[in-house]
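Q: this is a predicted model, with the sequence first.
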Amino acid sequence: MLKERIYLIFTTLAVTLSLASHGDHLAATEAAATLAITVAGTLLAIFVADIVSHTSAHEALPTRAELRLMMRTSFGALRAITVPIIFFAGSVLVGWDLDVAFRVSTITLIVALAVVARSALRRTTLSPGRRLLVLLAESAVGIAVVLLEVLAHG
């Protein structure tokens, strides 16, 4: 489940930053719809990849129980991007400022990357120093994504 969350967080981060660069020409409904479509497409791609990799590795289609687990794993990743979804929905339904939604979503997504990494690292036998190094590296990649998007659209 961690892998799926990371994929979805990075995808949402890239889309949010891209939308933010066009924020003055974009309605909140368009931003929310674009995010929803992208998230749905990403989740479906993750789900299909699970089915294909399972079929390839086991030379058989997944059982009903395995399929349910794949669905729960793929679509359970939505929890990782709850705050951006709430802020985009708030921009549409309540009229919250779209720029604020972009900023809060970006910060939240970078924090979510760190939380997911910490959760994964907590179960390892790595030393605390190495855990911190991995956590900082993943956070740095998240920040690099932000900087690259700003450069691309700035």
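A: On my side now, so go ahead. Numbering: from 1, shown residues only.

Q: CA only for contacts and neighbour counts going forward, please
A: Will do.

Q: which helix or which strand is home to T124?
A: Assignment of secondary structure by DSSP states H and E places T124 within no helix or strand.

Q: put this next to the first one:
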Amino acid sequence: MARSDRASEERADALKERVYATFTGLAIVLVQHSNVAHIDAARATVTLLVGIVAITAAGLVADVIAHLAVHEAFPDRAEAGRMVRVSGTALASAALPLVLLALAWAGVLELEPALRISSIVYLATLGVIGYAAVRRTRIAWWKQLLALGILVALGAIVVLLQQLAHGH
């Protein structure tokens, strides 16, 4: 595979990890927001951090398993480094929400607004990623708009399913 193809694949894989982590983070803060009267800021912060670290670790393990299955060997140092870099991008998805929850933990911000703003940040992140992906296509503007609408609808279905899974 050519270097530019590998770089493109790595960017695509990193973006995919970030989307997974963003959906995970969104689900976590939405569930916490619906139970805000029963949790404190420390628990909310730690829960989000652990959830994002878990989805990041799961992505890395999935990459290693897939590599083993396809190549019948463990990844070499370069490939393992690529896997860690790609998986690590998922952590970035939680940066601002974690700062907001840490501010709530420190008493600078109330927990409810911190969770609400975190939800908005996650939704905006998904929207920007979807918009950027659609804009890169070479299709007519109205098809781009339709594609973005479909992506938004699919994202809403994912959020709904995550909420149903948590009983809300």
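A: Nice, I can see it. Because the structure is predicted, anything quoted here is derived from the model rather than measured.

Q: ranges for the helices of the second structure?
A: Along the second structure, the segments classed as helices by DSSP state H run 3-34, 41-71, 77-92, 95-105, 111-135, 141-165.

Q: any chance of those helices in CSV, with mean neighbour count too?
A: Output for the helices of the second structure, formatted as CSV (neighbours: other C-alpha atoms under 10 Å):
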stretch, mean neighbour count
helix 3-34, 18
helix 41-71, 17
helix 77-92, 17
helix 95-105, 20
helix 111-135, 18
helix 141-165, 14
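
Q: any idea which residue of the second structure is furthest from its center?
A: Largest separation from the mean C-alpha position in the second structure: E72, at 29.5 Å (C-alpha atoms, centre = their mean).

Q: kindly provide the distance from that residue to S93 of the second structure.
A: E72 of the second structure is 32 Å from S93 of the second structure, where distance means C-alpha to C-alpha, to the nearest Å.

Q: again with V31 of the second structure
A: Separation of V31 of the second structure from S93 of the second structure (C-alpha to C-alpha): 18 Å.

Q: next one: A140 of the second structure
A: Relative to S93 of the second structure, and taking C-alpha to C-alpha, A140 of the second structure is found at 31 Å.

Q: show me which of these two is the more surrounded one.
A: Neighbour count, other C-alpha atoms under 10 Å: between A140 of the second structure and S93, S93 has more, with 24 against 9.

Q: which ones are touching the residue in the first structure that the more buried one lines up against?
A: Using TM-score structural alignment, the equivalent of S93 of the second structure in the first structure is A80. With contacts defined as C-alpha atoms under 8 Å, 6 or more residues apart in numbering, A80 of the first structure is in contact with R5, L8, I9, A112.
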